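J.: turn this into a model:
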Amino acid sequence: MTADPTYRGIALDAATALALLEWQAEMGVDEPMLDAPVDRFDLAARLKPVAPIQPLQMEPAAQAPALLPGLPDDTAARIAEAEALAAAADSLDSLAAAQEAFDGIELKKGARNFCFADGNPKARVLILGEAPGDEEDRQGRPFVGRAGQFLDLMFGAIGLSRTATDAEKALYIVNVLSWRPPGNRDPDADEISVSMPFVRRHVELAGPDLIVLMGNTPCQAALGRRGILRLRGQWTQAFGRPALPMTHPAYLLRNPPAKREAWADLLSLADRLESLSV
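T.: As a prediction, the model looks like this:
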């Protein structure tokens, strides 16, 4: 890497390069390619053979110590523990207590507050978000930062609100992760897998009619798919209920032209709610 990397003649700093990469991912780019083809066979012919690396021999005293008794030693064990705790919860309050006490996710150690849910748990619409950001971590509630304020405006336009007491007009907001990832990075596969037993039980106990999958992480968690710009607006099934993928409010704030498609998705959600009420 040079000291002054460029993109199409434009000097890039780290923040700009990261923003470009994030934009490409949002647009559905999933494979890097060069501007010109590379002859892989020619490349292999020019490479000199390298002697195989000999495995490092470790003395018994230098090997990693065994895990302490009682601690789960792999992801499967932590998922099993999460499933048992979630299954034993017979109310949202007991589920929140069990999830907050669960120590099988490392994010808990670096977060300020546990972020369980917000809104009316009797709402017909459940919004599944990604993970807490900085402001959410401070307040212990999902979607309360700038993106959350825009989310309120979006759903308010079709008569839905997290503060509504009437279930017909209410929203209930949950995240895939209840602890903030450091630096607001995307959740990794291990964190999602360990969190999903609690998310599934959360949906079961709340019992919404419809689910909005707000962004890539909820789609990955609930559908096993990413590429929100391809998925948005297409009704599907998640947790045994109709689900609508939508672009995240943070993306809409960065890309105002995409608000037109988000409005179409909101109208589709309103129509679906009305049809279920008939």
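J.: please count neighbours and contacts with C-alpha atoms only from this point.
T.: Noted.
J.: give me the contacts around stretch 143-154.
T.: 132-136, 142, 161-162, 173, 249-250, 253, 263, 266 (Cα atoms under 8 Å, 6 or more residues apart in numbering).
J.: just these: which are in helices?
T.: 134, 135, 136, 249, 250, 253, 263, 266 (DSSP state H).
J.: got the contact list for the fifth one?
T.: Contacts for residue 250 were tallied using Cα under 8 Å, 6+ apart; they are 146, 147.
J.: now with 10 Å?
T.: Contacts for residue 250 (Cα atoms under 10 Å, 6 or more residues apart in numbering) come out as 145, 146, 147, 148, 150, 151, 215.
J.: one more, please, to line up against the first structure:
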Amino acid sequence: MSWTDRQRSMLRAMGLAVWTPSIGEAEPEPGPPQALASEAAPIDVPPRSVAASPTMERPPRAAPREVEVIDLAGADAGGVASMDWPTLRAAVSACRACALCESRTQTVFGVGHPQADLMVVGEAPGEQEDLKGEPFVGPAGQLLDAMLQAIGLSRREGPPEQQVYIANTLKCRPPRNRNPEPAELAKCEPFLRRQLALVQPKVILAMGRFAVQQLLGSDEAVGRLRGRIHTYEGVPLVVTYHPAYLLRQPSDKAKAWEDLCLAASLL
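T.: All right, here's what the predicted structure looks like:
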């Protein structure tokens, strides 16, 4: 495969070694990128063979709803389930369902195309997300952007099939970036479920333990759940490591690249 300068730059940003043929050497047949590894110690991972999955027809998108008049501060799960995008965003911004509202700078709603084919679900906002009001910013967000760009996706540019929609399980930052508590996840779950229902993605990428617990209801480790296709309400779901974890454990970037290729193969 011939890589453009832009693609090579993005792959290098991810720590992905790009094979370059020597003079007179035949270039191999095109295939999926081999492995994502740390820049300090590139890892060669054999290409993963993914079994063909049944073709799933995407349900028709719901017609836009008229904005409903709802008590945003006290909206229950039933009310959230009928909200359109503007009303949902306003409800998240006004939410005071748990104590996290007392310490947040602002809520972190989501970013990307509202009808994206791929939806990325993370865990909880950190300090920089709380300040900016957008999920996955800072070093972890830069790594995620590089991973997405390597397979031709973006959080801001292009049609639905070339964009992603990114949301977190929690919409407010836990103090000192502690782990989310079960009660906090439960209060935020209706918001995430409604985002998933409005986006109607073809594939979901769950990044990190709490995203997996929220979507699959499983306490198993990410390492035991990754590498295969799960489903969330009929939508294929792929489990992978959170980018913040990959920054601490760069040796697992190769596995995350496999997961990303698996999700891309389903689009």
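J.: returning to what we had before: any of the contacts of residue 250 of structure 1 buried? List them.
T.: 145, 147, 148, 150, 151, 215 (16 or more other Cα atoms under 10 Å).
J.: as TSV, those residues with secondary structure and distance to residue 192 of structure 1 would be great.
T.: Output for those, formatted as TSV (DSSP: H, G, I helix; E, B strand; the rest coil; distance: Cα to Cα, whole Å):
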residue	secondary structure	distance to residue 192 of structure 1
145	coil	22
147	helix	21
148	helix	21
150	helix	25
151	helix	23
215	coil	14
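J.: nearest to residue 179 of structure 1, of these?
T.: Taking Cα to Cα as the measure, residue 179 of structure 1 sits nearest to residue 145 out of those, at 15.3 Å.
J.: what's the counterpart of that closest one in structure 2?
T.: With TM-score structural alignment as the matching criterion, the partner of residue 145 of structure 1 in structure 2 is residue 138.
J.: next one: that match from residue 10 of structure 2, what distance?
T.: From residue 138 of structure 2 across to residue 10 of structure 2, the span is 17 Å (Cα to Cα, to the nearest Å).
J.: residue 184 of structure 1 matches what in structure 2?
T.: By TM-score structural alignment, residue 184 of structure 1 lines up with residue 177.
J.: for that match, give its distance to residue 140 of structure 2.
T.: Taken as Cα to Cα, the span from residue 177 of structure 2 to residue 140 of structure 2 is 14 Å.
J.: now swap in residue 265 of structure 2 and tell me
T.: Shown here: residue 265 of structure 2 relative to residue 140 of structure 2, a distance of 24 Å by Cα to Cα.
J.: in contact with whichever residue in structure 2 pairs up with residue 126 of structure 1, which residues?
T.: Residue pairing (TM-score structural alignment): residue 126 of structure 1 is matched to residue 119 of structure 2. The contact partners of residue 119 of structure 2, taken as Cα under 10 Å, 6+ apart, are 112-113, 163-167, 195-196, 199-206, 237.
J.: mind telling me what element residue 119 of structure 2 is part of?
T.: strand 118-122 (DSSP states H and E).
J.: how about residue 237 of structure 2?
T.: For residue 237 of structure 2, the host element (DSSP H and E) is strand 235-240.
J.: tell me the mean distance between that strand and structure 1 once they are aligned.
T.: Compared with structure 1 after fitting, strand 235-240 of structure 2 deviates on average by 0.7 Å (mean Cα distance after the TM-score superposition for structure 1).
J.: check contacts around residue 221 of structure 2.
T.: Going by Cα under 10 Å, 6+ apart, the list of residues near residue 221 of structure 2 reads 208, 209, 212, 213.
J.: out of these, which is nearest to residue 231 of structure 2?
T.: Nearest to residue 231 of structure 2 among those, with distances taken as Cα to Cα, is residue 212, at 11.2 Å.
J.: surely residue 262 of structure 2 is in contact with residue 204?
T.: No: in this structure, residue 262 of structure 2 is not within contact of residue 204 by Cα atoms under 10 Å, at 11.2 Å.
J.: look at those two and report which has more neighbours.
T.: Neighbour tally, residue 262 of structure 2 and residue 204, criterion other Cα atoms under 10 Å: the higher count belongs to residue 204, 27 against 21.
J.: give the contact list for the aligned residue in structure 1 for that one.
T.: Taking TM-score structural alignment, residue 204 of structure 2 has residue 211 as its aligned residue in structure 1. Contact analysis of residue 211 of structure 1 by Cα under 10 Å, 6+ apart lists 124-128, 172-173, 203, 235-245, 269.
J.: which of the residues you listed count as buried?
T.: Buried among the contacts of residue 211 of structure 1 by 16+ other Cα under 10 Å: 124-128, 172-173, 203, 235, 238, 243-245, 269.
J.: redo the buried ones among the contacts of residue 250 of structure 1 as CSV? Include distance to residue 88 of structure 1.
T.: CSV is the format used below for those (distance: Cα to Cα, whole Å):
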residue, distance to residue 88 of structure 1
145, 33
147, 34
148, 31
150, 36
151, 33
215, 29
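J.: now, which of those sits nearest residue 44 of structure 1?
T.: Nearest member of those to residue 44 of structure 1, counting by Cα to Cα, is residue 215, at 41.0 Å.
J.: now the helices: where do they sit in the stretch 1-150 of structure 1?
T.: Secondary structure of the stretch 1-150 of structure 1 (DSSP state H, counting those that start in this stretch): helices located at 14-26, 40-46, 75-88, 92-101, 134-139, 146-156.
J.: average gap between the fifth one and structure 2?
T.: When structure 2 is superposed, helix 134-139 of structure 1 averages 0.4 Å from its matched positions, counting by mean Cα distance after the TM-score superposition for structure 1.
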